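Visitor: Generate a structure from the sequence data that follows.
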Amino acid sequence: MAGRACQYGQILPGASAGQEAGHWRVPLLDGAERLGVLRITTTADDDAGDAGDLIQLAAVVA
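Guide: Next up, the predicted model:
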């Protein structure tokens, strides 16, 4: 999953094997350069809420 998030440059849901939390794979980008993938875990009631928040967090980390 992480490779696909980096390859496609899109936020992808991670596998949640019956867990109470959601997992998201967010590509880390610096302009056009791909740096890696950030795995973000959210609570069950916050199903990635706003993808903009995930993108902003990845931008701060990158």
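
Visitor: use CA for all of it now, contacts and neighbours both
Guide: Fine.

Visitor: So which bits of the longest helix anywhere in the chain are buried?
Guide: In the chain, assigned by DSSP state H, the helix with the most residues is helix 51-61. Buried positions in helix 51-61, judged by neighbour count with 16 or more other C-alpha atoms under 10 Å: 54-55, 58.

Visitor: Would you state the strands of the protein in chain order?
Guide: 12-13, 21-30, 33-43 (DSSP state E).

Visitor: Let me have these in TSV, extended by distance to Cys6 and mean neighbour count.
Guide: Compiled in TSV, those are given as follows (distance: least, C-alpha to C-alpha, whole Å; neighbours: other C-alpha atoms under 10 Å):
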stretch	distance to Cys6	mean neighbour count
strand 12-13	10	18
strand 21-30	5	21
strand 33-43	6	15
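
Visitor: and this one, so I can compare the two:
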Amino acid sequence: MINSFNKWINQIFGAEDKYTIQIDEILTNMQNEGFEIIDVKFDSLKDQGVFKDMEGFHTLITYK
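Guide: As a prediction, the model looks like this:
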């Protein structure tokens, strides 16, 4: 299970690049170490962070 936060709320609408880069690095490293990725699921949580202005993500990676 991986926990992550999004970029600042005042950014323009689009794909969440910070989250995407973090998860891509983890998945790539897992595959390079020989793990087979079975599934990736995520859930988002609103009003996270000190000022409650960020969105958090929980990511579950199933692998073997």
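
Visitor: what's the TM-score here?
Guide: Here the TM-score of the superposed chains, computed with TM-score structural alignment, normalised by the length of the first structure as the reference length, equals 0.29; 39 aligned residues with a C-alpha RMSD of 4.0 Å.

Visitor: among the strands of the first structure, which is nearest Gly3 of the first structure?
Guide: Each of the strands of the first structure has some distance to Gly3 of the first structure by C-alpha to C-alpha; the shortest is strand 33-43, at 7.9 Å.

Visitor: so which of the strands of the first structure comes closest to Arg4 of the first structure?
Guide: Of the strands of the first structure, the one closest to Arg4 of the first structure (C-alpha to C-alpha) turns out to be strand 12-13, at 8.1 Å.

Visitor: same for the closest one, what does it pack against?
Guide: Contact here means 3 or more C-alpha pairs under 8 Å, 6 or more residues apart in numbering; DSSP states H and E; on that basis strand 12-13 of the first structure packs against strand 21-30.

Visitor: the inter-axis angle of the strand it packs on versus helix 51-61?
Guide: 50 degrees (axes from the mean of the first three to the mean of the last three C-alpha atoms, to 10 degrees).

Visitor: Which strands or helices does strand 21-30 of the first structure pack on?
Guide: Packed on strand 21-30 of the first structure, when contacts are counted by 3+ C-alpha pairs under 8 Å, 6+ apart, are helix 2-8, strand 12-13, strand 33-43, helix 51-61.

Visitor: Helix or strand: which one has Glu55 of the second structure?
Guide: strand 54-63 (DSSP states H and E).

Visitor: Buried residues, that strand. List them.
Guide: Neighbour-count burial for strand 54-63 of the second structure, counted by 16+ other C-alpha under 10 Å, picks out 54-57, 59, 61.
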